[in-house]
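# Next one to model:
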Amino acid sequence: MRRMDVLSVGLEGMKGHMVRVEAKVRSDKEQFVIVGLPDASIKESKERVLSCLHALDADLDMKKVTVHLSPADKRKTGTGYDAAMLVAVLREVLDEPIPFDDRTCILASLSLDGRLEPFHGLIPAIQQAVQLGFKRILLPPVDVRQLGDSLPAELVTLSDTRQLLDYLRGQLVMETADVQVMEDRSDTARTDEPSTDFSSVRGHHDVKRALEVAAAGGHHVLMTGPPGCGKSMLADAFPGILPDLPNDEMLEVYSVYHLAKESRGFSVRPPYRSPHHSASAISLVGGGTYPKPGEISLAHRGVLFLDELGEFSRKTLDMLRQPMESGEVTISRVRQSVTYPASFLLLAATNPCPCGYYGSSERYCTCTPQQIRAYQLKASGPLLDRLDFVLTLKSVGLKEDTPAETSVAIRERVTRAHGKQQARYGGDGLNGTVPGSRLLATSGLTDSQLERIGTLCFEEKWSNRTQVKLIRLARTIADLAGIDTVSEEAIQEAVRWKRQAAIAQQPPITQQPGKE
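You can find the predicted model right below:
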């Protein structure tokens, strides 16, 4: 009977796969070879593994050691396979057996004196190991308390190779005393709290309602209006109405930031990213010689705010279209392709024209119709078609003193709506992101309602995507109201938002030469 190989986890971006570590030792000229498409850091692992083998008094005189990392057709990177390779070799050279089962994996680098060390990518490797179904994960001495107590796997921290071997042999292992703190450790689980509360925003009651619906269902929003009308202030307050992240999503977001080497604590609050309009396509989407996550991945499970949308290049904006649909981004390079999660809520703000005052009642616009049209066409039609809300803002006077709800009160309603959607879809998404087939199967719409929506879209010349968007919006509005079916009022409100978006997207009329 073939005995079980030593198991570890490899990463391709944020996608994990099981790596089987095999070793063969035979009498030959002394040599240590690692095969299975290792990168330079893994090829250097042989020196660390050999040093630890000698420290454990393993006899390698006149022995050729071959270590195979399977599957052989996947490129391996990083130093996280060191400890697994050491155990695989020791199982060949030691007389005493070292048992290993298929529910256990090892994720640790090695020092020359046999200490188990953390490595870059440890957090996402743990997260993916849990996804792959491992029930026991052997780790270097890092503080795993911040990963939460709800993980369906036992995290075992071991200090050195001798403790590792004792644990695998079933001997008692004392708890490690010297615990290293993981990167970017935060003393609090609540960070990134917004500095602006919704109650401090004067007026804009329709806009606040639209943002509440967007937060409840994961719908994308574009706000347009003259300078100083409150777009940035509303965007700053928007994260405050989003619910806290559950433990599995917290770990997923923390893993992305760990891979990108970005500073963020282990926080229950959704991430909020606001890249400058001069950001390149690579910094926004991700990539580089050694691919790393971009802004859309750093906004995973949170908000990506693009201020001054008209100043971004059209090519950069069009690169958002596919991630907005699929919730992930794949970066292809000659050597490898990596995939990062990118399920974000796009919140954008723009002026209506270069001078900012087209359609304003306060100042005259100095732009020509051609300039206005060129400015507005920075966001292409297919991108705008993916936006559920296009909101036109007007300036509000300081005399507007109507009492407004706080972000906490709105967040409570949004949290309840999220709970209804998680129960409906089994935690697989929100109304704005769940696949259309599943949305239609669980929407609660009657046949007459679906027929009426289809007829309306045909009369208005709206696309099929718009028809599904109307159903998504209506379903979210019904969830906010706490009802299981979709009411006529919810459908009417969804249609009203779509008509406002269609009006806002109409280009300015260009005068023909020689005509008044």
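# Going by C-alpha atoms from here, please, whenever you check contacts or count neighbours.
OK.
# Give me the residues contacting stretch 28-46.
Stretch 28-46 has contacts (CA atoms under 8 Å, 6 or more residues apart in numbering) with 60-79, 81-82.
# at 10 Å what do you get?
Stretch 28-46 has contacts (CA atoms under 10 Å, 6 or more residues apart in numbering) with 21, 23, 25, 47-52, 60-83, 85-86, 109-111.
# List the ones among the residues you listed that fall in strands.
With DSSP state E as the criterion, strands contain 21, 23, 25, 63-70, 109-110 from among the contacts of stretch 28-46.
# what's near enough to touch the most centrally placed residue in the chain?
With distances taken as CA atoms, centre = their mean, residue 300 lies nearest the centre of the chain, 2.5 Å away. Applying CA under 10 Å, 6+ apart to residue 300 gives the contacts 249, 252-253, 256-257, 270-273, 327-328, 340-345.
# Residue 211 contacts residue 231, doesn't it?
No. Between residue 211 and residue 231 there is no contact, the gap being 11.6 Å when judged by CA atoms under 10 Å.
# Show me which of the two is the more surrounded one.
Neighbour tally, residue 211 and residue 231, criterion other CA atoms under 10 Å: the higher count belongs to residue 231, 26 against 23.
# show me what contacts that one?
Residues in contact with residue 231, defined by CA under 10 Å, 6+ apart, are 204, 207, 222-225, 307, 348-351, 391-395.
# now do residue 432
Going by CA under 10 Å, 6+ apart, residue 432 touches 214-220, 325, 345, 388, 439, 468-469, 471-473, 475-476.
# what do you get if the cut-off is 6 Å, keeping everything else the same?
Residue 432 sits next to 217, 218, 219, 472 when contact means CA atoms under 6 Å, 6 or more residues apart in numbering.
# Let's see this one next, to set against the first:
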Amino acid sequence: MPAKLSSVTVVGLNVTPIEVEVDIDRKSIIHDVDIVGLGDTAVKESKKRVKSALRNSGFKFPQGKVVVNLAPADLKKEGSLLDLPIAVGILQASGVLQRADILALGELSLDGKIRSVRGILTTLLFLSEIHYEGIVVVPEENLREAQMVDGLKLYAFAELKEVVEFINGVVKYEPVSFRGIPPAEYESELDFADVKGQAVAKRALEIAAAGFHNVLMRGSPGSGKTMLARRIPSIMPPMTDDETIEVLKIYSTVGMMNSNRIFRPFRSPHHTASSVAIIGGGNDAKPGEVTLAHNGVLFLDEFPEFRRDVIEALRQPLEEGTVTVARAKMTITYPARFMLVAAMNPCPCGNYGDPKAVCSCTPYDIIRYNKKISGPVLDRIDIIIQVQKMEFDEYFSKQASESSNEIRNRVIAAREIQYRRYAGYNFSTNSKLSSKLLRHFIQLDDRSEDILKLATMKFNLSNRSIDKILRLSRTIADLDKSDRIKLNHVAEAIQYKTQDHL
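Sure thing, here's the model as predicted:
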């Protein structure tokens, strides 16, 4: 009778339960392992790893033809996490191992050790949600991820022999103890106290961090754009438990959970990156940088130097917070709710608008360079600021700059106001406030409406830009701990949104 046990396959962030069936035909003159069920190359190669792992663990490989079926047969399976369930199934079918209701995950090395695999946390969270009642076996190398999930009969092993001893009851092993999701930490190595001057830029970045708004910084080379951007994580509020789980699921799936510390994501891809690297894709529809920056910061330095198709592809994730990767074999939607921070020079030489430097670019060069960032993309950016070079006296000033800790405390206070305001909704920050709910949460007095109307007429603002200004005004009011949006809040928001029209 064929042996049966459970496992899963992970495609994107989606976990699908599968059944591993093993049958041994001892009368067959062909001694081989045949794996069926639409497995990828890693799955097909598993028979060689399993054979060596069984022999080097002291188990005799059964004589005859071994057929392994991965059901359902029409669902594509990928990855090396099916090594362990296949090996356990063969041992159960050959009578070495007792039959038990277990779900196994893990890659086998040739000497029988169980290696870590991607997607363990994603899988365990899924099993916890569906209230799986069987025994779950995972690699000991994935113990840190296993300790984050509660409600499962979970065991972690380092070798195949330990799994056999446990199932046969020869040795008693303790289940994995639940330790919960570790709190996300602050990025403390870089501090705004190290930045001299730049009061306007610091204020804009504080507003952006408080409301999760997108930012574009323009300025000459050496004015401090990159230095400011790399310090943004130090003023971001701590991630909520839900945000932390979302981030960890992504990083578990792509195999990037190497550090013992958890930070809010900060991704800074090079400007030569392709659209597949930024948005996601490839043969296996892998997530890109926009997904790896989910709930964090995506910093694009030298913004106009990115390929045009890459810049334009940012439209969907900036607007919807998700990105859909469509390929011939699959279509996967990944989360991509990030805070975009972009930096660019005002022209190819970088000196346009600098009162102390001569610009060598022609008017045509300047226009062509700035047109690399299209209107629809600029429309999706909440804050646009000019970063000026520091004066000599500012550079050597002995006046202490405000620290990241002081700025972060104000940001946290403003974010807590938003959490309370939007409790019960599927968003928690002002930047994600839908157009439908804008009028419900934001009311302007007559003077504020008048100044917004004047700005709309003067700068020919789109409906999306007006919505952005209203959301910005709400964030500025929250930083000011004001229930009402005042004239000065709207005026400051208009200033940040109309820089590209000046």
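# What value does the TM-score take for this pair?
Aligned and superposed, the two chains score 0.80 in TM-score terms (TM-score structural alignment, normalised by the length of the second structure); 484 aligned residues with a CA RMSD of 4.1 Å.
# What lines up with the residue nearest to the centre of the first structure in the second structure?
The alignment partner of residue 300 of the first structure in the second structure, by TM-score structural alignment, is residue 294.
# so where does residue 256 of the first structure fall, helix or strand?
Remark: residue 256 of the first structure resides in helix 247-260, with elements defined by DSSP states H and E.
# cool, and residue 439 of the first structure?
helix 436-442.
# and that helix, which residues are buried?
residue 439 (16 or more other CA atoms under 10 Å).
# same check, this time on stretch 38-50 of the second structure
Going by neighbour count (16+ other CA under 10 Å), the buried part of stretch 38-50 of the second structure is 38, 39, 43, 44, 46, 47, 49, 50.
# again with stretch 61-80 of the first structure
Applying 16+ other CA under 10 Å to stretch 61-80 of the first structure flags 63-70, 74-80 as buried.
# Which stretches in the stretch 301-450 of the first structure count as strands?
Taking DSSP state E, counting those that start in this stretch, the strands of the stretch 301-450 of the first structure run over residues 303-306, 328-332, 337-341, 345-350, 389-392.
# separation between the residue nearest to the centre of the first structure and residue 54 of the first structure?
Residue 300 of the first structure sits 45 Å away from residue 54 of the first structure, going by CA to CA, to the nearest Å.
# now residue 289 of the first structure
Counting by CA to CA, the gap from residue 289 of the first structure to residue 54 of the first structure is 37 Å.
# Between those two, which is the more surrounded one?
Of the pair residue 289 of the first structure and residue 54, residue 54 is the one with more neighbours under other CA under 10 Å, namely 14 against 8.
# In ChimeraX, how would I select just the buried ones from the contacts of residue 300 of the first structure?
Restricted to buried positions by 16+ other CA under 10 Å, the ChimeraX selection for the contacts of residue 300 of the first structure reads:
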select :252,253,256,257,270,271,272,273,327,328,340,341,342,343,344,345
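# pretty sure residue 151 of the second structure belongs to a strand, no?
No. Using DSSP: H, G, I helix; E, B strand; the rest coil, the assignment for residue 151 of the second structure is coil, not a strand.
# and the gap between it and residue 214 of the second structure?
Residue 151 of the second structure is 39 Å from residue 214 of the second structure, by CA to CA.
# neighbour count winner among the two?
Shown here are residue 151 of the second structure and residue 214; by other CA under 10 Å, residue 214 has more neighbours (22 against 14).
# didn't the more buried one look like it was pressed against residue 384?
No. Using CA atoms under 6 Å, residue 214 of the second structure is not in contact with residue 384, being 8.7 Å away.
# Now do the same contact list for the aligned partner of residue 212 of the second structure in the first structure.
Aligned by TM-score structural alignment, residue 212 of the second structure pairs with residue 218 of the first structure. Taking CA under 6 Å, 6+ apart, we find residue 218 of the first structure in contact with 345, 432.
# Name the nearest residue to residue 283 of the first structure, sequence neighbours excluded.
residue 294 (5.1 Å; CA to CA, 6 or more residues apart in numbering).
# let me redo that: residue 339 of the second structure
residue 297 (4.8 Å).
# cool, and residue 250 of the first structure?
With CA to CA, 6+ apart as the criterion, residue 250 of the first structure has its nearest non-adjacent residue at 6.2 Å, and that residue is residue 268.
# The one you found: what's it in contact with?
When contacts are counted by CA under 6 Å, 6+ apart, residue 268 of the first structure touches 189, 190, 244, 245.
# cutoff 7 Å now
189, 190, 244, 245, 250 (CA atoms under 7 Å, 6 or more residues apart in numbering).
# With residue 171 of the second structure instead?
With CA under 7 Å, 6+ apart as the criterion, the residues that contact residue 171 of the second structure are residue 165.
# List the buried residues for stretch 82-97 of the first structure?
Neighbour-count burial for stretch 82-97 of the first structure flags 82, 83, 84, 85, 86, 87, 88, 89, 90, 91, 92, 93 (criterion: 16+ other CA under 10 Å).
# what's around the nearest residue to the third one once chain neighbours are set aside, how many residues?
Taking CA to CA, 6+ apart, and ignoring the residues beside it in sequence, residue 84 of the first structure has residue 106 as its nearest neighbour in space, at 5.7 Å. Other residues near residue 106 of the first structure number 25, with proximity taken as other CA under 10 Å.
# Give the equivalent position in the second structure for residue 106 of the first structure.
The alignment partner of residue 106 of the first structure in the second structure, by TM-score structural alignment, is residue 104.
# and its match, what does it touch?
For residue 104 of the second structure, the contact set (CA under 7 Å, 6+ apart) comprises 6, 7, 84, 85, 136, 137, 138.
# what ranges do the helices span in the stretch 1-150 of the first structure?
Listed in chain order, the helices found in the stretch 1-150 of the first structure under DSSP state H, counting those that start in this stretch are 40-43, 45-55, 82-93, 122-131.
# Dump those helices into JSON lines; add distance to residue 197 of the first structure as well.
Supplementary listing: the helices of the stretch 1-150 of the first structure in JSON lines, determined by distance: least, CA to CA, whole Å:
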{"stretch": "helix 40-43", "distance to residue 197 of the first structure": "48"}
{"stretch": "helix 45-55", "distance to residue 197 of the first structure": "52"}
{"stretch": "helix 82-93", "distance to residue 197 of the first structure": "49"}
{"stretch": "helix 122-131", "distance to residue 197 of the first structure": "33"}
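# Between those, which one is closest to residue 458 of the first structure.
Across the helices of the stretch 1-150 of the first structure, residue 458 of the first structure has its closest neighbour in helix 122-131 (43.8 Å, CA to CA).
# Residues contacting that closest one, please?
Contact with helix 122-131 of the first structure is made by 9, 11, 14, 16, 152, 153, 251, 252, 255, 258, as judged by CA under 7 Å, 6+ apart.
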